[in-house]
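Peer 1: Sequence isn't available, so here's the structure alone:
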């Protein structure tokens, strides 16, 4: 078991050459914009990997992901919220997987949003596990689409940070904290 000593985002980490080549593969696969986000979660690596690897769990903490349908052991279909009430869809294909350590993927041809990435799980000793998401994507409509997505809080760089924070909350506490009112609270306020 190797304990990570560098929890910098993968795009800047100097931990080892294997990770650097993995990140290079992400950015060359699908997408021009590359983002990397990390979070340390106080849970065992294998537990976090198992939860993430069941892609049907992802909508439970990924705010913009409406649905992930498992098509096979290596292929899944994603439906994701986009700006202005739209959705975008694509099939994702796992390109590399190491049990308990990483999952890498790329979108199939003709995806609404071409993308690729990897999610890594590294031991952080007594602190738990460092989870790092690295994503490359091509925003629809190029720079204009990226600006619009940012305005509507749907831009992947914003979402990756928030989704990892929600994943941390869910795994450490069993729930995701929110300031949003429930329907019951709204009804009580009106009464």
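Peer 2: All right, it came through fine. Being a predicted model, the structure only gives us computed values, none of them experimental. Numbers count the residues shown, from 1 in each chain.
Peer 1: C-alpha from now on. contacts and neighbour counts both.
Peer 2: Fine.
Peer 1: Give me the neighbour count for the closest residue to residue 74 other than its chain neighbours.
Peer 2: With sequence-adjacent residues excluded and distances taken as CA to CA, 6 or more residues apart in numbering, residue 74 is closest to residue 94, at 5.0 Å. Neighbours of residue 94 under the rule other CA atoms under 10 Å: 17.
Peer 1: one more structure, for comparison:
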């Protein structure tokens, strides 16, 4: 059996925690900056106070043009501070994690910290194959956070895609 893969990444964004949390908490926004994420749907929106977690359905692009889907529950949701989640039992991708929003030192915006842990499909072999296709989790989450920063600070994500190359 393979060990779970754990990734932690932090980025400082020059925006208030409330604004960043609100954008992230609208889970349909996540594919705007998470490159491999196709869609996130909320199944029910019962708050924790009612004793029910919010269930979400995630669809990502997989290797060779396929897609991978799973359901996850929002375990903890502290407004403007923290969102934690865990995939439901039997999910194609067994994963859990959190995103934390906290004031940056010196009143320089907000530190956004993502921690994710998952067991790759197919165990260690699946993780090795994923790396061959450029799906390195640490790099991917770092890239996603940089795109989130650009989107929140500049209102768009700077890209060179589709631009002609200079000679």
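Peer 2: Sure thing, it's come through. Quick caveat, the model's predicted, so the values are computed rather than measured.
Peer 1: Which secondary structure state is assigned to the residue nearest to residue 74 of the first structure?
Peer 2: strand (DSSP: H, G, I helix; E, B strand; the rest coil).
Peer 1: matching residues in the second structure for the longest helix seen in the first structure?
Peer 2: Identified as the longest helix of the first structure according to DSSP state H is helix 156-173. Mapped onto the second structure using TM-score structural alignment, helix 156-173 of the first structure spans residues 137-154.
Peer 1: The longest helix of the first structure vs the second structure, average offset?
Peer 2: Helix 156-173 of the first structure differs from its equivalent in the second structure by a mean of 0.7 Å after superposition (mean CA distance after the TM-score superposition for the first structure).
Peer 1: thinking again about what came up before, quick one: buried residues of the match of helix 156-173 of the first structure?
Peer 2: Buried residues in stretch 137-154 of the second structure, counted by 16 or more other CA atoms under 10 Å: 137, 141-150, 152.
Peer 1: coming back round to it: for the longest helix of the first structure, packing partners?
Peer 2: strand 33-41 (3 or more CA pairs under 8 Å, 6 or more residues apart in numbering; DSSP states H and E).
Peer 1: Buried residues in the strand it packs on, which are they?
Peer 2: Neighbour-count burial for strand 33-41 of the first structure [16+ other CA under 10 Å]: 34-41.
Peer 1: Among the residues you listed, which one sits closest to residue 114 of the first structure?
Peer 2: residue 34 (12.2 Å; CA to CA).
Peer 1: hang on, the earlier thing: contacting residues around the residue nearest to residue 74 of the first structure?
Peer 2: For residue 94 of the first structure, the contact set (CA atoms under 8 Å, 6 or more residues apart in numbering) comprises 74-75, 103-106.
Peer 1: Next: residue 160 of the second structure.
Peer 2: For residue 160 of the second structure, counting by CA under 8 Å, 6+ apart, there are no contacting residues.
Peer 1: tell me the strands in the first structure, going along the chain?
Peer 2: 33-41, 65-70, 75-81, 87-98, 102-107, 115-123, 129-137 (DSSP state E).
Peer 1: In JSON lines, list these along with distance to residue 180 of the first structure.
Peer 2: Below are those laid out as JSON lines (distance: least, CA to CA, whole Å):
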{"stretch": "strand 33-41", "distance to residue 180 of the first structure": "23"}
{"stretch": "strand 65-70", "distance to residue 180 of the first structure": "18"}
{"stretch": "strand 75-81", "distance to residue 180 of the first structure": "19"}
{"stretch": "strand 87-98", "distance to residue 180 of the first structure": "22"}
{"stretch": "strand 102-107", "distance to residue 180 of the first structure": "32"}
{"stretch": "strand 115-123", "distance to residue 180 of the first structure": "28"}
{"stretch": "strand 129-137", "distance to residue 180 of the first structure": "26"}
